[in-house]
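Colleague: I would like to see how this sequence folds:
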Amino acid sequence: MDKDTKRDLHSLPKTLAELVGKHIVAAGLLVDEDPERAYKHAAYARRKASRLPTVREASGIAAYTVGKWQEALSDLRAARRMSGRDTFLAIMADCERGLGRPERALEITNDPAAKDLDADERIELRIVAAGARRDMGDVKAALAELQVPELKERRARPYVARLFYAYADVLEELGRKEDAREYFARASSVDREGVTDADERLAAIEGVELVDSDVEDGVVWTDVEEEADEAAAEAEATASRERRDDKGRDHRRDDRRDDRRGGREDRG
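Modeller: Alright, predicted model coming up:
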């Protein structure tokens, strides 16, 4: 449990604070593996302590993970109003996208408070802004939203992987295949936590197939065209052997016929 939640819970009677705290912790633990259960825990905590900003944050995030956009937006707006924190602007903007309101999403992504966010939160805002531009059919503007200094970043951080991936995705939609390949490759190289499917997207562009393996990196790249060539060569070799075998059998049959014919002539 983070310090902000602990501080908020201190304002509740001890028994209630312990109960709400358990549900908040459960929601946090389950949000990735079982979003529906996480949502139920967070919703229970919200019913018991809706005036605590951290509880509203937890409830908003849980609602977001199960696609309850309006509920998530309401809770996160309340949490922001009560706490003064701008941490979840990207999620709020994405909720507007989920509600089919990309223009409102862009208003949130351009909130003046965004300049004071941490790098990962600012990048998430730009990714959501790019998504909103694509929702509106302006792919070039989506690319511009992602052209930030962090595109030159080389460190393996989840938000960098997501930025590279989003940039590559837009490049591919624009038909810039080689540039997309480069940024999918960059995303793959820094995505140590598996937050994207950059490997699969890169494989699709390069015409290779990913297969499971027990090698250390867990992935083997197999050239699909080479596999096809090898299969064709093997088929031709098999056919050639079969033709040779057929010819050999024909020669042996001819020899046996000659032997039988020669034997009849001797007897005659």
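
Colleague: okay, CA-based contacts and neighbour counts for the rest of this
Modeller: Noted.

Colleague: the strands in the stretch 151-268 of the chain, which residues?
Modeller: With DSSP state E, counting those that start in this stretch as the criterion, the stretch 151-268 of the chain has strands at 208-212, 219-223.

Colleague: Can you tell me how far L52 is from E265?
Modeller: Here L52 is placed at a distance of 113 Å from E265 (CA to CA, to the nearest Å).

Colleague: Those two: who's more crowded?
Modeller: L52 (21 against 9; other CA atoms under 10 Å).

Colleague: S59 and K40 touch, don't they?
Modeller: No: counting by CA atoms under 8 Å, S59 sits too far from K40 to count as a contact (9.0 Å).

Colleague: Neighbour count: these two, which is higher?
Modeller: Set side by side, S59 and K40 show more neighbours around S59, with 30 against 17, by other CA under 10 Å.

Colleague: how near is that one to K140?
Modeller: 35 Å.

Colleague: run this one through as well so I can compare:
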Amino acid sequence: MPIDEDVTGDELDKDVKQELMSLPKTLAEDVARNLVMVARLLDEDPEQAYGYAKVALRLASRVPSVREAAGFAAYGVQKYAEALAEFRAARRMTGLQHLWPVMADCERGLGRPEKALAMAGEPEVQKLDKAGQVEMRLVAAGARRDMGQPDAAVVTLQSPELASNSVQPWTARLRYAYADALLEVGREEEAREWFAKALEADQGGVTDASDRLAELDGVEFIDALDEDAPEDEGEIKTGEDEPRQD
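Modeller: Predicted coordinates:
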């Protein structure tokens, strides 16, 4: 697969480059460039990222970072069994637990929420850093909802991290998940409050909290390029003029 001309492989962090030093120099460079392409495309074109990950895996299947990248690429295209196998392999190679939450989420993807929930109670969770523990809580709440236990999902997300005013990389997603869980159990006013809090913390635009708030407020944005849009292309329709059926 073609590699972007500006990709050198030096873009990788030092830990990954250290792992690749076990390979012959030319091979290490090829693997590095493919891993950079995986990282570059994972969000915008997961199918392409998956292709580059398969190349890297074929070249260096004994490198933990390659197995981990292959896992995330498979996860991105919803190949959950494959992703789980790669994450397990990476974990065996390193002895590290940071992949535990995404492994549990793969279980959810495979239709086994009970397994994901059981993993949330395993000793491995205590070895995670704060971000990993929050991620595990999100997965556990999702598993509860998968099992038809929305009230339990709400309780699962209630935590010191949720109550904290400190904004961390995971804060927006945690608040958003809580708002969504509240909405599912009919607590709409509280849900609106937490969607607003999620929006405040969402500096990177990782959630659609603003859209969810608009929906709750009965605001519908009209696409200026829509042929059926009102003559005033900048017009915003609200529920006061024309009720929106949600």
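
Colleague: Let me see the contact set for the aligned partner of T207 of the second structure in the first structure.
Modeller: Under the alignment by TM-score structural alignment, T207 of the second structure pairs with T196 in the first structure. T196 of the first structure sits next to A161, R162, Y165, A187, S188 when contact means CA atoms under 8 Å, 6 or more residues apart in numbering.

Colleague: how much space between the aligned partner of the third one in the second structure and S210 of the second structure?
Modeller: In the second structure, the residue equivalent to Y165 of the first structure is Y176, according to TM-score structural alignment. Look at Y176 of the second structure and S210 of the second structure: by CA to CA, they are 10 Å apart.

Colleague: Looking at the two, which has the bigger crowd around it?
Modeller: Y176 (25 against 16).

Colleague: For S65 of the second structure, see how far away the more buried one is.
Modeller: 30 Å.

Colleague: closest one to S240 of the first structure among the strands of the stretch 151-268 of the first structure?
Modeller: strand 219-223 (25.5 Å; CA to CA).

Colleague: Buried residues, that closest one. List them.
Modeller: Residues of strand 219-223 of the first structure include none that count as buried (16 or more other CA atoms under 10 Å).

Colleague: chain center to it: distance?
Modeller: With CA atoms, centre = their mean, to the nearest Å as the basis, strand 219-223 of the first structure stands 19 Å off its chain's centre.

Colleague: What's the match for A153 of the second structure in the first structure?
Modeller: In the first structure, the residue matched to A153 of the second structure (TM-score structural alignment) is A142.

Colleague: How about L110 of the second structure?
Modeller: That one, L110 of the second structure, aligns with L99 by TM-score structural alignment.

Colleague: Burial check on the nearest residue to P243 of the second structure once chain neighbours are set aside, number of neighbours?
Modeller: Nearest residue to P243 of the second structure, sequence neighbours excluded (CA to CA, 6 or more residues apart in numbering): G218, at 7.3 Å. For G218 of the second structure, the count of nearby residues is 19 (other CA under 10 Å).

Colleague: For E29 of the second structure, see how far away G218 of the second structure is.
Modeller: Taking CA to CA, one finds G218 of the second structure at 53 Å from E29 of the second structure.

Colleague: Equivalent analysis for A118 of the second structure, please.
Modeller: 40 Å.

Colleague: more crowded one of those two?
Modeller: E29 (18 against 12).

Colleague: in what helix or strand does the alignment partner in the first structure of that one lie?
Modeller: By TM-score structural alignment, E29 of the second structure lines up with E18 in the first structure. In the assignment (DSSP states H and E), E18 of the first structure maps to helix 14-30.

Colleague: by contact count, what packs against that helix?
Modeller: Secondary-structure packing of helix 14-30 of the first structure (3 or more CA pairs under 8 Å, 6 or more residues apart in numbering; DSSP states H and E): helix 3-9, helix 35-48, helix 53-65.

Colleague: At which residues are the helices of the second structure located?
Modeller: 14-20, 25-41, 46-59, 64-76, 80-94, 100-109, 113-119, 130-146, 150-157, 160-163, 171-184, 188-201, 209-216 (DSSP state H).

Colleague: quick one: which of these is nearest I222 of the second structure?
Modeller: helix 209-216 (12.4 Å).

Colleague: what stretch of the second structure does stretch 56-76 of the first structure fall on?
Modeller: With TM-score structural alignment as the criterion, stretch 56-76 of the first structure aligns to 67-87.

Colleague: For that stretch, report the contacting residues that lie outside it.
Modeller: Contacts of stretch 67-87 of the second structure (CA under 8 Å, 6+ apart): 35, 38, 42-43, 46-47, 49-50, 53-54, 57, 61, 89-90, 99, 103, 106-107, 109-110.

Colleague: Generate a ChimeraX selection restricted to the buried entries among these.
Modeller: To isolate the buried ones among these in ChimeraX, judged by 16+ other CA under 10 Å, type:
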select :35,38,42,46,47,49,50,53,54,57,61,89,90,99,103,106,107,109,110
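
Colleague: May I have the residues that are in contact with V224 of the first structure?
Modeller: G207, V208, E209.

Colleague: one more time with 6 Å, if that's ok
Modeller: For V224 of the first structure, the contact set (CA atoms under 6 Å, 6 or more residues apart in numbering) comprises V208.
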